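Visitor: Any chance you could fold what I've pasted below:
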Amino acid sequence: MFIALENKKDEERAAQMSAYMKNKFPFLGIPRPKLIKIVKPYIKSAAKNEDVDWDFINLCWEKDYREAQYVGTEYIKSIQKKLTDRDLDKIKKLIVTKPWWDVADVLDKVIGNLSLKYPSVNDEMLVWSMSDNLWLRRVAINYQRKLKEKTDTELLEQIICNNLGTNEFFINKAIGWILREYSKVNPDWVGSQHFFGQFAKPLLKGARFPSASATVWG
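Guide: Reported below is the predicted structural model:
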């Protein structure tokens, strides 16, 4: 499979894709739709195995080109129902190895789904929210963003408060993102959180509030 990917290398597109990611990683230059088409048969077959193939996932992270990590995240999504809380440390290693938003913002949803089965994951997210590693903090902030009514608002409040007042772009964007997402489900809760104060006000552009809550941030 990796040979098939490497044979599709497009130097010009690779340079463009790398530039978009601030030249953090080299690319082969394979756009996502084409990448998925190439790897889908392998992932579909591999997902049928009883166990999670961590050797394959780690191999994806050992490859230099970024598309390999995208393949790894696609595989993880396909087998996430097989993951347990014992896999969380392995996912953590992936997040902090070759870290950037493109992978963190996929694995956070995997962790969110995992937290519904294993409440201990929530405790670990609280720990991550105070980490020195900004990507662990970003994941901790955003891991509930697709949980909708199942969101633990008390925990969300605590995690956000652990990260208010920073100038870190990726943390502030994460706070705004989770609040906007949750405002689609529970605008009253988001609109009533006075404890966020002036720190969160600039982050809430696009959040949905009922008219009664619209002036909370004024």
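Visitor: Every contact and neighbour count from this point should use C-alpha atoms.
Guide: OK.
Visitor: which parts of the top helix by length along the chain are buried?
Guide: Ranked by number of residues, the top helix in the chain under DSSP state H is helix 101-117. The neighbour-count check on helix 101-117 (16 or more other Cα atoms under 10 Å) flags 103-115 as buried.
Visitor: Same check on stretch 178-185?
Guide: 178-183.
Visitor: Cross those residues against helices and list the overlap.
Guide: Per DSSP H, those map to helices at 178-183.
Visitor: Now do the longest helix of the chain: which elements does it pack against?
Guide: Counting by 3 or more Cα pairs under 8 Å, 6 or more residues apart in numbering; DSSP states H and E, the packing neighbours recorded for helix 101-117 are helix 66-78, helix 88-96, helix 120-128, helix 134-142.
Visitor: of all the ones you listed, which lies closest to A14?
Guide: helix 66-78 (10.0 Å; Cα to Cα).
Visitor: The structure of the following sequence is requested for comparison with the preceding one:
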Amino acid sequence: MLGVILLNIVESLFSLARFEGVPFLLIRPKDISGPEIYSGDFDLLIKPESLDCFLLCVMEVCSKNSFNFCIRRRKKEKINLNIYLGSGEEFIDFDLWTELDVKDSGFPRGTFISWSDLESSGLIINDSGRFFLDNNFSAMYYMSHLYSKRKNINDHSVKRRIDYYRNLDGLSSFSHSLLWNVNNKSMQKANREMSSLGLFSHSRIV
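Guide: Coordinates of the predicted model:
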């Protein structure tokens, strides 16, 4: 029963945001069903100028369903959102990003990839108001994410996602070779590949 309620929250929020014309996408795959909904968070990339509208959708869905929510913002490009159920012991965790961060000692601090650059490069797919990252870029960015977050590649959830990306259509031979030999060197190669596409921007760190 609880899983159904949580599922309805996510589906209602995503449906309302799409109805309101908010461009957003899942940065990494996550099942919106079963036990997957309880583990980890939903990482969303939202077009920066549409962030306020997305948060208004959160308020509307929570108000209609008598849910509490909490918003925390510690840096300009990321908002953490928790939507609580009942007593507050159960909640759904979202990380709302307005850009894709890239952490690599070979690049300046504050390196990121903007929605506008992804869009102009054809790496954001718009399927009747549902937005997705291009499969090949999505795989490269997951490799970058593993490196940035120093993820344990032997972790079960990491292995599952690597398998997911290995089986995507449209992968270049270069991406495919990296995904079948995942280590720090191949993760850094993924960053160099994205850099070669001219996608990286740099924030001014104060």
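Visitor: Mind checking the TM-score on these two?
Guide: Once superposed, the chains reach a TM-score of 0.33 (TM-score structural alignment, normalised by the length of the second structure), with 121 aligned residues with a Cα RMSD of 5.7 Å.
Visitor: picking up where we left off before, tabulate the buried residues of helix 101-117 of the first structure (a markdown table), appending distance to I57 of the first structure.
Guide: A markdown table is the format used below for the buried residues of helix 101-117 of the first structure (distance: Cα to Cα, whole Å):
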| residue | distance to I57 of the first structure |
| --- | --- |
| V103 | 13 |
| A104 | 15 |
| D105 | 17 |
| V106 | 14 |
| L107 | 13 |
| D108 | 16 |
| K109 | 17 |
| V110 | 14 |
| I111 | 16 |
| G112 | 19 |
| N113 | 19 |
| L114 | 18 |
| S115 | 21 |
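Visitor: pretty sure G72 of the first structure contacts I57?
Guide: Yes: shown here, G72 of the first structure and I57 form a contact pair, counting by Cα atoms under 8 Å, at 5.2 Å.
Visitor: Looking at the buried residues of stretch 178-185 of the first structure, which is nearest I141 of the first structure?
Guide: For these, the nearest to I141 of the first structure is I178 (7.1 Å; Cα to Cα).
Visitor: Isn't the closest one up against V139?
Guide: No: using Cα under 8 Å as the test, I178 of the first structure is too far from V139 to be in contact (10.6 Å).
Visitor: what's the neighbour count on the closest residue to C70 of the second structure other than its chain neighbours?
Guide: Residue nearest to C70 of the second structure in three dimensions, not counting chain neighbours: N82, with 5.2 Å by Cα to Cα, 6 or more residues apart in numbering. Applying other Cα atoms under 10 Å, we find 18 residues neighbouring N82 of the second structure.
Visitor: Against I71 of the second structure, how distant is N82 of the second structure?
Guide: Note on N82 of the second structure: its distance to I71 of the second structure, by Cα to Cα, to the nearest Å, is 7 Å.
Visitor: swap in S12 of the second structure?
Guide: 18 Å.
Visitor: does the residue nearest to C70 of the second structure belong to a helix or a strand, and which?
Guide: In the assignment (DSSP states H and E), N82 of the second structure maps to strand 78-85.
Visitor: Show me what that strand is packed up against.
Guide: strand 68-75, strand 90-97.
Visitor: most neighbours per residue, which of those?
Guide: strand 90-97 (a mean of 19; mean count of other Cα atoms under 10 Å).
Visitor: hang on, the earlier thing: to D188 of the first structure, which of the helices and strands packed on helix 101-117 of the first structure lies closest?
Guide: Of all those, helix 134-142 comes closest under Cα to Cα, at 19.3 Å.
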